[in-house]
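Undergrad: Sequence and predicted model, in that order:
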Amino acid sequence: MFAKIKKILNLGNRPKPDINLSGELYEQLKPFRLPFVLVQLFLLFGTLGYLILEDYDLMQAFFQASYTFTNTGFGSLNEDKFGTITILFTVLLMICGAGVVTFGVAFIMSVVNDGKLIALIKEQKMIYKIARLTNHYVICYHNDFTIELCRQFLKSHIPFVVVDNSPDFAEQAQKHKYPYYIVDDPHTQIAMLKSHLSSAKGIVSFSKNPADNITMIVSARLFEEELHRKPYYIIATANSQEEAQKLKKIGCDSVVSASELMAQRISAMAVRPDMENLLERFLYKRDTLLDLEEIIVPRYSWLVLKKLKEAHFRDVTNVSVVGLTQKDGKYITMPNGNTVVSSECKLLVIGSSESIRATKRLIVKKQKPREVDYV
């Protein structure tokens, strides 16, 4: 029966986060021990007292002690027949009950009003939600770039977690409707565990301080080595060309300069307004009629060392290969059918979003697909 209940509630398959806040929660709940211990001691004291002083069985004595101690009732068990000693004992129990309950409520309210316990409970809930994510991006540091990127990720249904250590970040995250966020220093190992970085696809570091971006990249690469997993795709911002070169040297895959991007976009709009509109319509949106994407050919792919025409991309998946970048960096524009596909090269293909997804599925197969044989 319990197994069925767990299956219905999906408790057995609930993903576990990389970090647990039970220790911190226990520290916050420690102050609750004293009021609960006092309540139990006085209930035990009252129950034993009534067992000795009156002709009660155990349940009657416990019932009498409970509603006397909590001052919630009187008169259920012939209290009018109490002797003097029992009356004095009852009065003492009432006074102790009023004092302990008042003290306990005040003590608990002070802990709750402190806000740390509520914040920990919310953070624990968020960590369990993040634990369900896979192939997500961890966006480090909250600023205007983060806000805009998160909007684009939400439109494109790309999962992400935002991490920042600002005191008011939780309010900002709720204001901008971030589905997943962590309040912590992004470069720390605790933040990496909370953001479920072990299952992430990549990292975006948006700090305006170059030192923060450097620390984030180094920390991510070290964390990656500890896990013995494939490299993260790391993107960072830079304010200068010199800064961009430093970031690439320490392991950043792509460096973005806001001023350089803006200049390129404005230049494109001024020189080729029609081309800029085409890019806006087809390349920067998800699930459009036309898409352009690079696909890496893995070493185990059936297509390795085959001629490009043997894949029959145009007939099978309705895409066209408009470029090929070899592993050594050499780029071939508009490769013909006799071009040999090398291991770990990149194919630049153009087609619909669904066609490109079908092409990816075709390329990653180890054995030559049957649909290609029938063309």
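TA: Nice, thanks for sending it over.

Undergrad: contacts and neighbour counts: CA atoms only from here.
TA: Fine.

Undergrad: Show residues contacting the helix or strand encompassing D315.
TA: Assigned by DSSP states H and E, D315 belongs to helix 313-316. Contacts to helix 313-316, defined as Cα atoms under 8 Å, 6 or more residues apart in numbering, come from residues 319-320, 359, 371-372, 375.

Undergrad: go on, stretch 101-108?
TA: With contacts defined as Cα under 8 Å, 6+ apart, stretch 101-108 is touched by 31-32, 35, 70.

Undergrad: take a look at this one as well, against the first:
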Amino acid sequence: MSATQNNGQNGMRARIRAKLRKKKYIILQRYLRGFYLSFVLILFVTLLGVVGFMLIEDYSLVEAFYMTVITLSTVGYTEVKPLTDTGRIFTSFLIIANLGTFAYAISNLTTYIIDGNLKRMIQEYSLQSNIDKLKGHVILCGFGRYGAEVVKHFKLHKVPFVIIEASAAVADKIQEKGDLLYLHGDATHDEVLEMAGIRQAKSLITTLPDDAENVYVSLTARQMNPSLRIISRALSQKSEAKLKLAGANEVITLEEMGGFFMATLIGKPDLVTFFRILSYETSASVSLEEIGFEHLPDDNSPLTIRQLNIRENSGASVIGLKTLSGDYIVNPSPETVLKRGMQLFVLGNHDQILKFQELWTKVKQQ
């Protein structure tokens, strides 16, 4: 690897580390803002006292600092030197100012500890650390009825994901579950998507209840990650074209999908049930998996389906293929040449699918 490539990779790693530090800094800043202000006010009152005593009473720096400390702390020690009338008036106002500052600091401390802000900050910091470790994950925007259904299937299939939810009440419910990665924020904001790891994500699903928000999320996500696969919910069919123009790869209109599903149940009920078992139920004896071909030998040594010997080596069966042009081929020919970017659909039981994945891992390493 050349020095230029090494420098490029080192620069990218440095930028990633800087972004991760910034994400965690935002969390700390959100909760410690009151402490920052309290510290600034205390520092201001202290400096005011030091400067005032030096100018009014002609104290030295050490004497002025000492007098300020015993005045603000109200310990009642003897004055460094007898105060003039002007010095007494200044000291009185300094004590009054300190009472307000001290009350504000105590209020922040009470809120931070008793109201649970300390616990929430630790939880958010821990969540963000776990989110930062994700790569190739899915970002789910919205945890409503449809988002909750998506999460159920993600958990069944062990798909890594993070939820973005704007509602504080819903975010509290997610927190109560205890096993979900989430962010409490607005998915239409760039910084929230950044905290969710948009640049390392594989896909994004937006199920927000407003089509305009889904359009904005799709547009923003596409700009931040051009290779991201975006799936959006649409309340109205009129929004489908706008969502695709904004960058969504797939737009799901719930009425259309529900109507199609119900109509299919009338004509082919057993086929629908079988497909649901293949797609969703991890406890089923058979499974339908989609395998992507991102790493293949060069063009001088083309690889065909027959050469993989999938049936002989794993027991699984190839039932479909998605070509580079987006066409779907059912039961493709064994002589089909596999190319980078194709998708293969494999049917088999759990052990057979695992054997095929091991087989494909060995092919990639060759």
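TA: Received, thanks. Because the structure is predicted, anything quoted here is derived from the model rather than measured.

Undergrad: Superposed, what's their TM-score?
TA: The TM-score (TM-score structural alignment, normalised by the length of structure 2) is 0.69; 335 aligned residues with a Cα RMSD of 4.8 Å.

Undergrad: Can you lay out the contacts of stretch 101-108 of structure 1 as CSV showing secondary structure and distance to Q172 of structure 1?
TA: Below are these laid out as CSV (DSSP: H, G, I helix; E, B strand; the rest coil; distance: Cα to Cα, whole Å):
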residue, secondary structure, distance to Q172 of structure 1
P31, helix, 31
F32, helix, 32
P35, helix, 37
T70, coil, 44
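
Undergrad: What's the ChimeraX line that selects buried ones from the residues you listed?
TA: Listed next is the ChimeraX selection for buried residues among those, using 16 or more other Cα atoms under 10 Å:
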select :35,70
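
Undergrad: residue boundaries of the helices in the stretch 201-350 of structure 1?
TA: Ranges of helices in the stretch 201-350 of structure 1, per DSSP state H, counting those that start in this stretch, are 210-227, 241-249, 258-271, 273-282, 313-316.

Undergrad: could you check the angle helix 273-282 makes with the third one?
TA: So that's helix 258-271 of structure 1. Here helix 258-271 of structure 1 points in a direction 120 degrees away from that of helix 273-282 (axes from the mean of the first three to the mean of the last three Cα atoms, to 10 degrees).

Undergrad: so how much does helix 258-271 of structure 1 differ from structure 2 once superposed?
TA: Taken over the aligned residues, the distance from helix 258-271 of structure 1 to structure 2 averages 2.6 Å (mean Cα distance after the TM-score superposition for structure 1).

Undergrad: Where does the nearest residue to L117 of structure 1 once chain neighbours are set aside fall, secondary structure wise?
TA: Among residues not flanking L117 of structure 1 along the chain, Q28 sits closest, at 5.9 Å (Cα to Cα, 6 or more residues apart in numbering). Following DSSP H and E, one finds Q28 of structure 1 within helix 22-29.

Undergrad: What lines up with I235 of structure 1 in structure 2?
TA: Residue correspondence, TM-score structural alignment: I235 of structure 1 in this structure matches I231 in structure 2.

Undergrad: and the longest helix along structure 1, which residues are buried?
TA: Longest helix in structure 1, counting residues (DSSP state H): helix 84-114. By 16+ other Cα under 10 Å, the buried positions in helix 84-114 of structure 1 come out as 86, 90, 93-94, 96-97, 100-101, 104, 111.

Undergrad: Just send the residues you listed back as JSON lines, with distance to L154 of structure 1 too.
TA: Listed next are these as JSON lines, based on distance: Cα to Cα, whole Å:
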{"residue": "T86", "distance to L154 of structure 1": "70"}
{"residue": "T90", "distance to L154 of structure 1": "64"}
{"residue": "L93", "distance to L154 of structure 1": "60"}
{"residue": "M94", "distance to L154 of structure 1": "59"}
{"residue": "C96", "distance to L154 of structure 1": "57"}
{"residue": "G97", "distance to L154 of structure 1": "55"}
{"residue": "V100", "distance to L154 of structure 1": "52"}
{"residue": "V101", "distance to L154 of structure 1": "49"}
{"residue": "G104", "distance to L154 of structure 1": "46"}
{"residue": "V111", "distance to L154 of structure 1": "37"}
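
Undergrad: Right, I'll leave it there.
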